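Colleague: Need coordinates for the below:
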Amino acid sequence: MEQVFGFMILLVSSLCVYSKPPYTNALPQNISLTSESLDSHDFSVNDFSWAKGNLSCANLQKDCIDYLSLLPPSSLHLIKPALVLGLMNVGCLLEKQLYTDLLADKDTREIYELLTEQMKTSVHQPSIHLHKTQKHVRELEILTFNLHSLLPTALPELHQNCSGFHKKQNFFLNGLNMGAHKSVKEAKMYCKYLGSSCAGVSSHSGRYYTVARNGGYIMPQRGIKMWLHHCNAAYRIKRSSAPECISEKELCIHRVMEWIPVVNGWYNAGSAIYYATQGCSKIAEDRAVEAASDLGYDAVVAATGGATSVVSVGVGVAVKPAIKAGVKKAIDYFKSESQ
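Modeller: I've put the predicted structure just below:
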């Protein structure tokens, strides 16, 4: 996986010249962003201008606008506000009109305000203590489930071999209820009978429910237990070297945004959702892992689960509370790190 991603970076190195400076933990010390109205917004810029390397502001802005035009709503709600903060921090968002255009809709603006709050919360955090998330990054089953739920219907599964159930604490499996049962044993038996069409079993109010895999998604929820039906699937997944999975513009943007605290995590989460909808699962998983390391595992699960629910009910819906909950969980994660 790392070799494939490294190969893609080499493909665009001639288009996106970048000299990587030593990381100095230079987090912004005076966050000027607030949740005030657009008209009263302070356009002061934090000095991350070195992050863009030799890429001009004009080219970076154009790449961002072109990339945004490709994204589904589920990605836009995370990537738009992340890019606004990113462009500000590298000194490339000095025109008020561009700011207004990027945050024109209320839902995206709400996420942007949450991100500015998270940036303030994390201002004194020189680095994330990865010990809280490394064990989760190694357990990708839940994140992978949510990302695979975003696969386009044009890429159906070829076959699935199921081999039992994995119990997960503090996660809720949501989706089409295929049956209610009095015991987890009974629910598992029915799920096993249904085969790969059953995503697993979720408990709620003393009952056990079998949940359909199609349209199912997982969300963090304290005090809840679920049993994920472990099925090894073979999908018609596009290879990471497919033209749809290589975007020179996106990779250039990523290499700028990866240096900016808070921005990097939510940009990666949004791009993971985008690549998953394109069937580029390997890149999607890479970005999800990066996002989980920066923001906390539960926050990224909430964001990807929320994106799945947005897709399942159709394009054009308002941003789901689950996506906002993901950002709020990340804020709580930063607060817990400072204690």
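Colleague: C-alpha from now on. contacts and neighbour counts both.
Modeller: Fine.
Colleague: Settle this for me: residue 75 is touching residue 268, isn't it.
Modeller: No. Here residue 75 lies out of contact with residue 268, judged by CA atoms under 8 Å, at a distance of 10.1 Å.
Colleague: between those two, who's got more neighbours?
Modeller: Remark: of residue 75 and residue 268, residue 268 carries more neighbours, 27 against 24, as counted by other CA atoms under 10 Å.
Colleague: list the contacts for the more buried one?
Modeller: Contacts for residue 268 (CA atoms under 8 Å, 6 or more residues apart in numbering) come out as 254, 287-288, 290-291.
Colleague: Let's see if you can find the most crowded of those residues.
Modeller: Ranked by neighbours (other CA under 10 Å), the contacts of residue 268 are led by residue 288, which has 29 neighbours.
Colleague: picking that back up, let me know the closest of the contacts of residue 268 to residue 208.
Modeller: residue 288 (29.7 Å; CA to CA).
Colleague: tell me which element residue 325 falls in.
Modeller: helix 321-337 (DSSP states H and E).
Colleague: counting contacts, what elements does that helix pack onto?
Modeller: Applying 3 or more CA pairs under 8 Å, 6 or more residues apart in numbering; DSSP states H and E, one finds that helix 321-337 contacts helix 106-121, helix 281-295, helix 297-312.
Colleague: Turn these into JSON lines, including distance to residue 86.
Modeller: Listed next are the helices and strands packed on helix 321-337 as JSON lines, based on distance: least, CA to CA, whole Å:
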{"stretch": "helix 106-121", "distance to residue 86": "11"}
{"stretch": "helix 281-295", "distance to residue 86": "15"}
{"stretch": "helix 297-312", "distance to residue 86": "19"}
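Colleague: Would you mind measuring from residue 144 to residue 184?
Modeller: Distance, residue 144 to residue 184, by CA to CA, to the nearest Å: 24 Å.
Colleague: now do residue 321
Modeller: 29 Å.
Colleague: For these two, indicate the residue with more neighbours.
Modeller: residue 184 (19 against 11).
Colleague: list the contacts for that one?
Modeller: 201, 208.
Colleague: For the comparison step, fold the sequence that follows:
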Amino acid sequence: MKKIVVLLLLVLCLPFISDAQIHFIRLRSSHNPDFMRIVLEGNEEALGKASVYQRGQTILVSMPDTTFSIRAEKIMIPFKKLDRDTIVFSPGDFQGLKVFTLREPFRLVIDVYIKEKRQSILSQILPSEDAAVPDVLSVRTVVIDPGHGGYEFGIVTDNKSEKNIVLDISRKLNQLINRGSAESHLTRGSDQYVSMDERVNLSNKKNADVFISLHIGNHKNVILYKPVVTGDVSDIVRPHLMNRGQEKAIEKTMKLIRAMNEAIRSDLGHDMVSTRPLPYSMLVNIQAAALVVELPSIRDSGYDEKFKDRIANALKKGLEMYEVINSK
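Modeller: Predicted coordinates:
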């Protein structure tokens, strides 16, 4: 009899045990003049680790190792749940995404730009042939940070190492920048180990206007990582934590990401770039427009000299577009 009672209790408790492992995601969308907005609202534990990326004309939102249930509210964009931890959206013919998070309540926001509207935005960013060059340049100093170095090899594939590839691309970009009116500096000019603090200190000491850190990932596209500035500290603590760094530069950082996004799409393809937040990184201490550029995998791209030149030229184009945006 006791065994039967115990079994009954276990059966009755199973739904509660199961529910405790499920995150409920509220889903809605809206249409704006320039874009469609998708909002996922829910627990930060689930949405905070979500990855958003474009595959063709679909948008995938993946929350690794997370079981969730969707509560669709006002959603006008077709979607479906793929596997246990991924949602696929099919917004139609589009080019370009902007992804960011909001708090209280925690929301993951995806702005989807349709092709016609995005093209009009691009025409506003790109200068015309007879456009006047700003009298006062907003970008005077650029610091390029080749990731890893020394005993930190990064990703190694087919005898090619991340540390050497990003150093080559950084040198190419450095030369392109120094040919113009701006000056460029490398956090490391050779195969040497440089700590995170040393990289940050060099950028701030040089009074950099732009800081770009180059890495390689295990994916086919370019991922632009933006710093996350926390907004939940008290006003008493805030001056001691963030009186310098990204809190003052975050607006320029967002412009830089926008420009880089457009440049990479233009030079490498519309499906070749996505944006993700990068909390708790060295970027939050950089007193300049700053981002981490994670390039495609070595296996997918090979990284011959021609491809490295294409990457360097796309990044240089992004800086030129940022100059135009930032001067307005």
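Colleague: what's the TM-score here?
Modeller: Comparison of the two superposed chains (TM-score structural alignment, normalised by the length of the second structure) gives a TM-score of 0.27, and 164 aligned residues with a CA RMSD of 7.2 Å.
Colleague: Just give the number of residues close to the closest residue in space to residue 263 of the first structure that isn't next to it in sequence.
Modeller: In this structure, residue 263 of the first structure finds its nearest non-sequential neighbour in residue 82, 5.0 Å apart by CA to CA, 6 or more residues apart in numbering. By other CA under 10 Å, the residues close to residue 82 of the first structure number 26.
Colleague: just checking, residue 82 of the first structure is part of a strand?
Modeller: No. Under DSSP: H, G, I helix; E, B strand; the rest coil, residue 82 of the first structure falls outside any strand and is assigned helix.
Colleague: ok now do it, which residues does it touch?
Modeller: Contacts of residue 82 of the first structure by CA under 8 Å, 6+ apart are 112, 115, 262-264, 266-267.
Colleague: If you rank the residues you listed by neighbours, which is first?
Modeller: Result: residue 266 is most packed of the contacts of residue 82 of the first structure (other CA under 10 Å), 35 neighbours.
Colleague: element containing it, please.
Modeller: For residue 266 of the first structure, the element it lies in under DSSP H and E is helix 263-277.
Colleague: cool, residue 3 of the second structure as well?
Modeller: helix 2-19.
Colleague: Residue 76 of the first structure: neighbouring residues, count only.
Modeller: Residue 76 of the first structure has 22 nearby residues by other CA under 10 Å.
Colleague: which of the contacts of residue 268 of the first structure sit farthest apart?
Modeller: Farthest pair in those, by CA to CA: 254 and 288, 13.3 Å.
Colleague: highest average neighbour count across the helices and strands packed on helix 321-337 of the first structure?
Modeller: Compared across those, helix 297-312 shows the largest average neighbour count, a mean of 27 (mean count of other CA atoms under 10 Å).
Colleague: That one vs helix 281-295, what angle?
Modeller: Put simply, helix 297-312 of the first structure runs at 130 degrees to helix 281-295, going by axes from the mean of the first three to the mean of the last three CA atoms, to 10 degrees.
Colleague: So which elements touch helix 297-312 of the first structure?
Modeller: By 3+ CA pairs under 8 Å, 6+ apart, helix 297-312 of the first structure packs against helix 73-89, helix 141-148, strand 217-235, helix 263-277, helix 281-295, helix 321-337.
Colleague: Repeat the analysis, applying 10 Å as the threshold.
Modeller: On a contact count with 3 or more CA pairs under 10 Å, 6 or more residues apart in numbering; DSSP states H and E, helix 297-312 of the first structure meets helix 73-89, helix 134-137, helix 141-148, strand 157-174, strand 217-235, helix 263-277, helix 281-295, helix 321-337.
Colleague: Residue 85 of the first structure touches residue 114, doesn't it?
Modeller: No. With contact defined as CA atoms under 10 Å, residue 85 of the first structure does not reach residue 114; the gap is 11.5 Å.
Colleague: what sits against residue 270 of the first structure?
Modeller: By CA atoms under 10 Å, 6 or more residues apart in numbering, residue 270 of the first structure lies in contact with 71-72, 74-80, 82, 276, 284, 287-288, 291, 300, 303-304, 307.
Colleague: mind listing what the closest residue to it other than its chain neighbours touches?
Modeller: Distances taken as CA to CA, 6+ apart place residue 75 nearest to residue 270 of the first structure, at 4.8 Å, with adjacent residues excluded. Contacts for residue 75 of the first structure (CA under 10 Å, 6+ apart) come out as 68, 266-267, 269-275, 277, 303-304, 307.
Colleague: ok, the residues you listed vs residue 102 of the first structure, which is closest?
Modeller: Nearest to residue 102 of the first structure among the contacts of residue 75 of the first structure, with distances taken as CA to CA, is residue 68, at 9.5 Å.
Colleague: OK, contacts around the closest one?
Modeller: So residue 68 of the first structure contacts 62, 75-76, 79-80, 83, 102, 250 (CA under 10 Å, 6+ apart).
Colleague: Go through those and name the one nearest residue 162 of the first structure.
Modeller: Taking CA to CA as the measure, residue 75 is the one of these closest to residue 162 of the first structure, at 30.7 Å.
Colleague: now the angle between strand 217-235 and the helix or strand harbouring residue 199 of the first structure, please.
Modeller: Counting by DSSP H and E, the element that carries residue 199 of the first structure is strand 198-204. Counting by the same axes, to 10 degrees, strand 198-204 of the first structure lies at 170 degrees to strand 217-235.
Colleague: For residue 274 of the second structure, which residues are in contact?
Modeller: So residue 274 of the second structure contacts 51-54, 96-99, 221-225, 261, 264-265 (CA under 10 Å, 6+ apart).
Colleague: where along the stretch 101-250 of the second structure do the strands fall?
Modeller: 107-114, 141-146, 156-157, 160-161, 183-186, 210-216, 222-227 (DSSP state E, counting those that start in this stretch).
Colleague: what would these look like in a markdown table with distance to residue 274 of the second structure and mean neighbour count?
Modeller: Converted to a markdown table, the strands of the stretch 101-250 of the second structure look like this (distance: least, CA to CA, whole Å; neighbours: other CA atoms under 10 Å):
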| stretch | distance to residue 274 of the second structure | mean neighbour count |
| --- | --- | --- |
| strand 107-114 | 11 | 21 |
| strand 141-146 | 20 | 26 |
| strand 156-157 | 23 | 14 |
| strand 160-161 | 23 | 16 |
| strand 183-186 | 25 | 21 |
| strand 210-216 | 14 | 24 |
| strand 222-227 | 5 | 23 |
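Colleague: Can you lay out those as TSV showing distance to residue 293 of the second structure?
Modeller: Formatted as TSV, the strands of the stretch 101-250 of the second structure follow (distance: least, CA to CA, whole Å):
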stretch	distance to residue 293 of the second structure
strand 107-114	20
strand 141-146	10
strand 156-157	18
strand 160-161	17
strand 183-186	15
strand 210-216	5
strand 222-227	5
